[in-house]
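Student: coords below, sequence missing:
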């Protein structure tokens, strides 16, 4: 496979291994960006090719094959498999060979550091143990937060014991945001080495795609039978129970039943999943003619819907981050999220970029929608604030955090 150009001799570069379950559409552009660093020699080790070959996504309930490049622009290898499937679990994928690859083969020197995505799979733990045995420092990045599902005292005690052991195999963590940083402090202590590597998307790409989508806005409005004079509320995610599109539908019903509020917005629902049939049934029973179900749309299509929106809503429970919010903010659109969406402390301020409402509180969600839709100027101003806010949550900050971590654990490059 083609290798990214080398800026310095390999002797002066930090050899960084990245271990992750499979190619992830959000991560691919970040990996391309890291590979451009002249003093970081990145190799990505995948356990599975499921996202490349296509798979049935349980959340969307449809076959998914991403239409964005997943493997271009960075060095990568697929580890030999003991077990693989159409979804990632604790035991799948299951690979071998990571120890020999970290040690170096065919005359290569050993890697200087291992970066691992997640800690709840045998593959990830195997990688950390192998690195520890070889004296290679480990950087850990994950989405976890403390606002998790309720657990018994026994399970919580077992989790704390697990983290006491895990901490001895990790040299530094890479928090993705405020809530994730709290999580690491809780389990590893306040003095554990920590370097912010924010959960970001390819801002430049999404901004460009959103600008380009404007030219085709009229065609999409015609396709969906939308009156351009009416505002659009957008939901774009999996139609699973925890995403609570049902709460958004109830809030929309509240708007539709309020007298004298014109023009009534549309509700455009992009996505598929187990809840779609029930949502469509409730929409029909309530005679809500302004709702549009658009089904699953691939990554490259989403900016067309962002461009269409007046406001985007993510009413989820147990959402560790919500990268779709980053994407929509790059289109300069106001956003409303529940307080159970992990990105909100970092990206969304009440009345500035949009609103944050208590999860499952339909009355509060209705009020937030009314606030954004109070006037076209209100929604536009919030959208501009959102675009400004997301500019600082970017890949350059990711590279900065990664460099700081590597400088600390390897002492071979400067931060």
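Tutor: Right, received. Where do you want to start? As the structure is a prediction and not an experimental result, all values here were calculated from the model. Numbers count the residues shown, from 1 in each chain.

Student: C-alpha from now on. contacts and neighbour counts both.
Tutor: OK.

Student: Would you mind measuring from the spatially most central residue of the chain to residue 45?
Tutor: Note on the chain: the residue nearest the mean C-alpha position is residue 323, at 3.6 Å, using Cα atoms, centre = their mean. Residue 323 is 23 Å from residue 45, where distance means Cα to Cα, to the nearest Å.

Student: got it, and residue 122?
Tutor: 15 Å.

Student: Settle it for me: which of these two has more neighbours?
Tutor: Taking other Cα atoms under 10 Å, residue 122 and residue 45 do not tie; residue 45 has more neighbours (21 against 16).

Student: SS state for that one?
Tutor: Secondary structure assignment for residue 45 (DSSP: H, G, I helix; E, B strand; the rest coil): strand.

Student: ok, it touching residue 16?
Tutor: No. Contact criterion Cα atoms under 8 Å: residue 45 and residue 16 do not qualify, at 10.6 Å.

Student: what does whichever strand or helix holds residue 217 rub up against?
Tutor: Using DSSP states H and E, residue 217 sits within helix 217-223. Residues from elsewhere that reach helix 217-223 (Cα atoms under 8 Å, 6 or more residues apart in numbering): 227-228, 304, 307-308.

Student: alright, now check it against this:
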């Protein structure tokens, strides 16, 4: 059985476009993505990243899409009224889709879509990737009330990682409405990139000033407080003082870059390299040149760089707030998990992997093996399973 599916998306997202292409390639899905604004369609300035963002590949190829007119004066800002698309109402009221996928609920347009679907028999699919964190007061009460309404109006609630499922259950989602939709990236693309850059490892390391025997740590992401760059610098400095030969590559940009560069120079001299924002193609060179992926965030529901790193056969060091723990990041299997914010435990993990090349290889091999379980094909299969469950039966 085939299905007509409409996706309501806030804007173009690098990691979502491959999923839309994979769904559109299925003979069982007729997909149309409605974008609430044009953010990401062309090069743009990301002030929070402190960089101009340009993608080498189009995020619009391979699937049907439409841009809705956004009447908001703030044009896509994070506020509730940042996306106001009145055109969504007739599309929901009079559309012919079998199902509509709504991503999030914290905008005027998403709420309007939910309400317009109430009198329809169209199946409502909901997706969000939040995980639990401490929250108190009026915001917690509003969230609980909003999610209660979302769950009541949805036929399917997709979760991407175990911590995401725990979040939905915590806020009262009925168990029978929960369906997995794994956190995944385009594994084929990144494996092709690994092959393309396979001969560049020594060249890249030499260019950065790292020897063949240096253990190179990679931390990818926005240079903001929650990402934990400073924690890694401190842990690496302690480990280096105790004899470890370490280097760090920091792809990304953001408000803390200048401050972090000063801290890195003070703690590690020239052992930390800041290489700026990277496209997926250029970032792949740094995956190939690295020995360990590190994620030191104090809140990170589903960092896709973790899934990317699996395809480059990298072992992982991740804080225990990362949503993929127990899923694609398994402690003492392909990852070492440390308590969030504990620089001492982070140092122990860095030292352990830096001192044992055999362990790095074994854990890296497990990463590559796990990658196949979190693929676009798995996403398509799970998506169709959910549709079969609520429509076909």
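Tutor: Structure's in. What do you need? Given the structure is predicted, the values throughout are model-derived calculations rather than measurements.

Student: could you give me the residues in the second structure that stretch 223-237 of the first structure aligns onto?
Tutor: Mapping stretch 223-237 of the first structure onto the second structure (TM-score structural alignment) gives residues 207-221.

Student: how far does the matching stretch stretch from start to finish?
Tutor: Distance between the boundary residues of stretch 207-221 of the second structure (Cα to Cα) amounts to 21 Å.

Student: try stretch 275-295 of the second structure
Tutor: Stretch 275-295 of the second structure has an end-to-end distance of 17 Å (criterion: Cα to Cα).

Student: That stretch maps to which residues in the first structure?
Tutor: Going by TM-score structural alignment: stretch 275-295 of the second structure matches residues 294-314.

Student: Equivalent analysis for stretch 97-117 of the second structure, please.
Tutor: Residues 111-131 of the first structure are where stretch 97-117 of the second structure lands, counting by TM-score structural alignment.

Student: Would you map the strands across the stretch 101-250 of the first structure?
Tutor: Ranges of strands within the stretch 101-250 of the first structure are 113-117, 138-141, 172-173, 232-236, based on DSSP state E, counting those that start in this stretch.

Student: what would those strands look like in CSV with mean neighbour count?
Tutor: CSV is the format used below for the strands of the stretch 101-250 of the first structure (neighbours: other Cα atoms under 10 Å):
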stretch, mean neighbour count
strand 113-117, 24
strand 138-141, 23
strand 172-173, 25
strand 232-236, 24
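
Student: Could you export the ones you listed as a markdown table, including distance to residue 66 of the first structure?
Tutor: Output for the strands of the stretch 101-250 of the first structure, formatted as a markdown table (distance: least, Cα to Cα, whole Å):
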| stretch | distance to residue 66 of the first structure |
| --- | --- |
| strand 113-117 | 20 |
| strand 138-141 | 23 |
| strand 172-173 | 29 |
| strand 232-236 | 16 |
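
Student: Quick one: closest of those to residue 363 of the first structure.
Tutor: Closest to residue 363 of the first structure of the strands of the stretch 101-250 of the first structure is strand 232-236 (Cα to Cα; 16.4 Å).

Student: Please compute how far that closest one lies from its chain's middle.
Tutor: 18 Å (Cα atoms, centre = their mean, to the nearest Å).

Student: which stretches of the stretch 1-150 of the second structure form helices?
Tutor: Secondary structure of the stretch 1-150 of the second structure, counting by DSSP state H, counting those that start in this stretch: helices at 17-25, 88-94, 108-117, 138-153.

Student: Let me have the ones you listed in a markdown table, adding distance to residue 383 of the second structure as columns.
Tutor: As requested, those are exported to a markdown table (distance: least, Cα to Cα, whole Å):
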| stretch | distance to residue 383 of the second structure |
| --- | --- |
| helix 17-25 | 9 |
| helix 88-94 | 20 |
| helix 108-117 | 20 |
| helix 138-153 | 18 |
